[in-house]
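Undergrad: fold the following for me, if possible:
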Amino acid sequence: MCRWLAYLGEPLRPSTIVLDANNSIVAQSLDSSLGAETVNGDGFGFGWYPTDAPAGTEPALFHSTEPAWNDQNLRELTRAILSPLFFTHVRAAAAPPIQQTNCHPFRYENWMFMHNGAIGGWHKVKRDLTLAIDPSLYPNVLGTTDSEVLFHLALTLGLADDPVAAVGRAIRTVESVGHEHDVQFPWQGTIAVSDGQRVWAFRYSSQGRTRSLFHSADVPTLREMYPDAERLRLFGDEAHLVVSEPLSEMPGVWVEVPESTAAILEPGGYRHEPFLAD
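TA: Next comes the predicted model:
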């Protein structure tokens, strides 16, 4: 469906990952080896939090309907700025139209959200799920994607207080409404969400066959494994990535996030929690 990447760590020029990695997100937009579609050319988005921004700062967003491989502005931005936390998403549109308001990541106040996957039977469940959004949040739904509706459902159900529980409640709502409309497998996807300080990444599907998701191992450990790897010197000790598919083929660099798991990245490292596991 799509490919995405999230970075948390010491301030970094995003181009280091977005453009320069062997299997960068831009390379994946042209030729994805693990994606449901090989080409993800239906627009892209880049969202970032400024360096040294206080807690609660709103992220900046750049969206384009051009393919990521064809957009010079993405190259200019990612080479010019420094950020300790950023998201990048390349889109393969399933049904909603190609327009800027349908490009991820989505934003509400200090929260940022992106998704790879789909709500099953969207045309059947769209009305019920949209009406479940808090009326005060509804005016902020600017596009037509199922992903943006899910984000606002999670906001409605307490994202600011407990992201893992809120995303879980939002997906359970999707499954409940889907089953009411005879949708066998209502939910499929990986999700990234951030408050500007941490990143929560989720892997879950109703069928138990979710799209791929990985995060990087600790940089100090990787330097011990690969003492001659010049590229690792570009990253600080706190640097972590979450990706739809690995950016390199170096053994030991990438840890697969298990099915029905939430991976929490925060200063000091990462941890896994069971997510909607039966």
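
Undergrad: hey, let's count contacts and neighbours off CA atoms from now on
TA: Will do.

Undergrad: how far does the top strand by length along the chain sit from its chain's centre?
TA: For the chain, the strand with the greatest residue count under DSSP state E is strand 2-12. Mean-position distance between strand 2-12 and its chain equals 9 Å (Cα atoms, centre = their mean, to the nearest Å).

Undergrad: name the helices or strands packed onto the helix or strand following it?
TA: Counting by DSSP states H and E, the next helix or strand C-terminal to strand 2-12 is helix 15-18. Applying 3 or more Cα pairs under 8 Å, 6 or more residues apart in numbering; DSSP states H and E, we find helix 15-18 packed against helix 25-30, helix 72-80.

Undergrad: of all the ones you listed, which one is nearest V193?
TA: V193 lies closest to helix 25-30 among the helices and strands packed on helix 15-18, at 18.0 Å (Cα to Cα).

Undergrad: so how far is P135 from the closest residue to Y7 other than its chain neighbours?
TA: In space, and not counting its chain neighbours, Y7 is closest to L241: 4.6 Å by Cα to Cα, 6 or more residues apart in numbering. As judged by Cα to Cα, to the nearest Å, L241 and P135 stand 35 Å apart.

Undergrad: here's the other one to compare against:
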Amino acid sequence: IFMHNGIISDFKRCMMRAIRQQIADPFYSHLLGTTDSEHIFHLYLSIRQEQPTLTMAEAMLETIARLNTLAEKHGSDLILNMALTDGKTIVVTRYTSIEKSATLYYTQSSPMFPEAIVVASEPLDYRDTSWQTFPLNTMMVINERNELSMIPIPNPFLKDGHLPSARPVTLKISTPTEN
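TA: Presented below is the predicted three-dimensional model:
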């Protein structure tokens, strides 16, 4: 299972084609839509095929690294809250290339879910004080023993401890020339 809650700015204008160029043939033919989520997942699958010894977490870090390279080249912004599981391991990310980000929270062994780790875009119950903010630019890995580890995600856009503002979007509107 794969989930993405976020955005790749200018996805259809420039990033979609750039990502497609990195998707391996066996997965390219399975692209059915035009969403950034579908393309990210197929890029991840391609990386797993190219480098089969990578763990899920390592392949996710490589996916984000490649998206960073493309975003820098094409002037796009990334907000990547993602979750992925193979049924045994769960990998969750909260990543952004800009100062704006999507929220993400988690709780571990809360009164409502005593034997679980729950991740959600908002706390399911604001009265439950066990909910914690998921750290920015971090990957959470949960193994089959329900053990949690947090891994920092390298961010090349971070300068002097700060992320840049979102890039302004400029639209070029062409009008027919008058004779």
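
Undergrad: what's the TM-score for these two chains?
TA: Overlay of the two chains. TM-score (TM-score structural alignment, normalised by the length of the second structure): 0.75; 151 aligned residues with a Cα RMSD of 2.0 Å.

Undergrad: nearest to V219 of the first structure, of the helices and strands packed on helix 15-18 of the first structure?
TA: When these are compared by Cα to Cα, helix 25-30 sits nearest V219 of the first structure, at 20.1 Å.

Undergrad: hang on, the earlier thing: that's a helix at the residue nearest to Y7 of the first structure, yeah?
TA: No - counting by DSSP: H, G, I helix; E, B strand; the rest coil, L241 of the first structure is not part of a helix but strand.

Undergrad: what residue of the second structure matches up with it?
TA: By TM-score structural alignment, L241 of the first structure lines up with V118 in the second structure.

Undergrad: share the number of residues neighbouring L45 of the second structure, please.
TA: Using other Cα atoms under 10 Å, L45 of the second structure is surrounded by 20 other residues.

Undergrad: residue in the first structure matching it?
TA: So L45 of the second structure corresponds to L155, using TM-score structural alignment.

Undergrad: that match against A166, yeah?
TA: Yes - between L155 of the first structure and A166 a contact is recorded at 7.4 Å, counting by Cα atoms under 8 Å.

Undergrad: helices along the second structure, start to end?
TA: Counting by DSSP state H, the segments of the second structure that form helices are 16-20, 25-28, 36-50, 56-74.

Undergrad: want to throw the ones you listed into CSV with distance to G87 of the second structure?
TA: Shown next, in CSV, are those (distance: least, Cα to Cα, whole Å):
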stretch, distance to G87 of the second structure
helix 16-20, 27
helix 25-28, 21
helix 36-50, 16
helix 56-74, 12
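
Undergrad: map I264 of the first structure across to the second structure for me.
TA: In the second structure, I264 of the first structure lands on V141 (TM-score structural alignment).

Undergrad: how near is the residue nearest to the spatial centre of the second structure to R94 of the second structure?
TA: Residue closest to the average C-alpha location in the second structure (Cα atoms, centre = their mean): L80, at 2.7 Å. Separation of L80 of the second structure from R94 of the second structure (Cα to Cα) stands at 6 Å.

Undergrad: next one: D86 of the second structure
TA: From D86 of the second structure over to R94 of the second structure the distance is 19 Å, taken as Cα to Cα.

Undergrad: neighbour count winner among those two?
TA: Legend: neighbour count by other Cα under 10 Å for D86 of the second structure and R94, higher for R94 (25 against 10).

Undergrad: burial measure for H42 of the second structure, as a count.
TA: H42 of the second structure has 23 neighbours, counted by other Cα under 10 Å.

Undergrad: residues touching it, list them.
TA: I23, F27, Y28, L31 (Cα atoms under 8 Å, 6 or more residues apart in numbering).

Undergrad: tell me which of the helices and strands packed on helix 15-18 of the first structure sits nearest to W111 of the first structure.
TA: Closest among those, using Cα to Cα: helix 72-80, at 20.5 Å.

Undergrad: now for the residue lying closest to F106 of the first structure once chain neighbours are set aside, how many residues are close by?
TA: Once flanking residues are discounted, F106 of the first structure sits nearest to F113: 5.2 Å by Cα to Cα, 6+ apart. Counted with other Cα under 10 Å, residues neighbouring F113 of the first structure total 24.

Undergrad: aligned counterpart of F113 of the first structure in the second structure, please.
TA: Under TM-score structural alignment, F113 of the first structure pairs with F2 in the second structure.

Undergrad: before we move on, what about R211 of the first structure?
TA: Per TM-score structural alignment, R211 of the first structure is aligned with A102.

Undergrad: neighbours around that match, how many?
TA: 16.

Undergrad: that one contacts T93, correct?
TA: No - using Cα under 8 Å, A102 of the second structure and T93 do not qualify as a contacting pair, with a distance of 10.9 Å.

Undergrad: return the residue of the first structure aligned against I23 of the second structure.
TA: Aligned partner of I23 of the second structure by TM-score structural alignment: I133.
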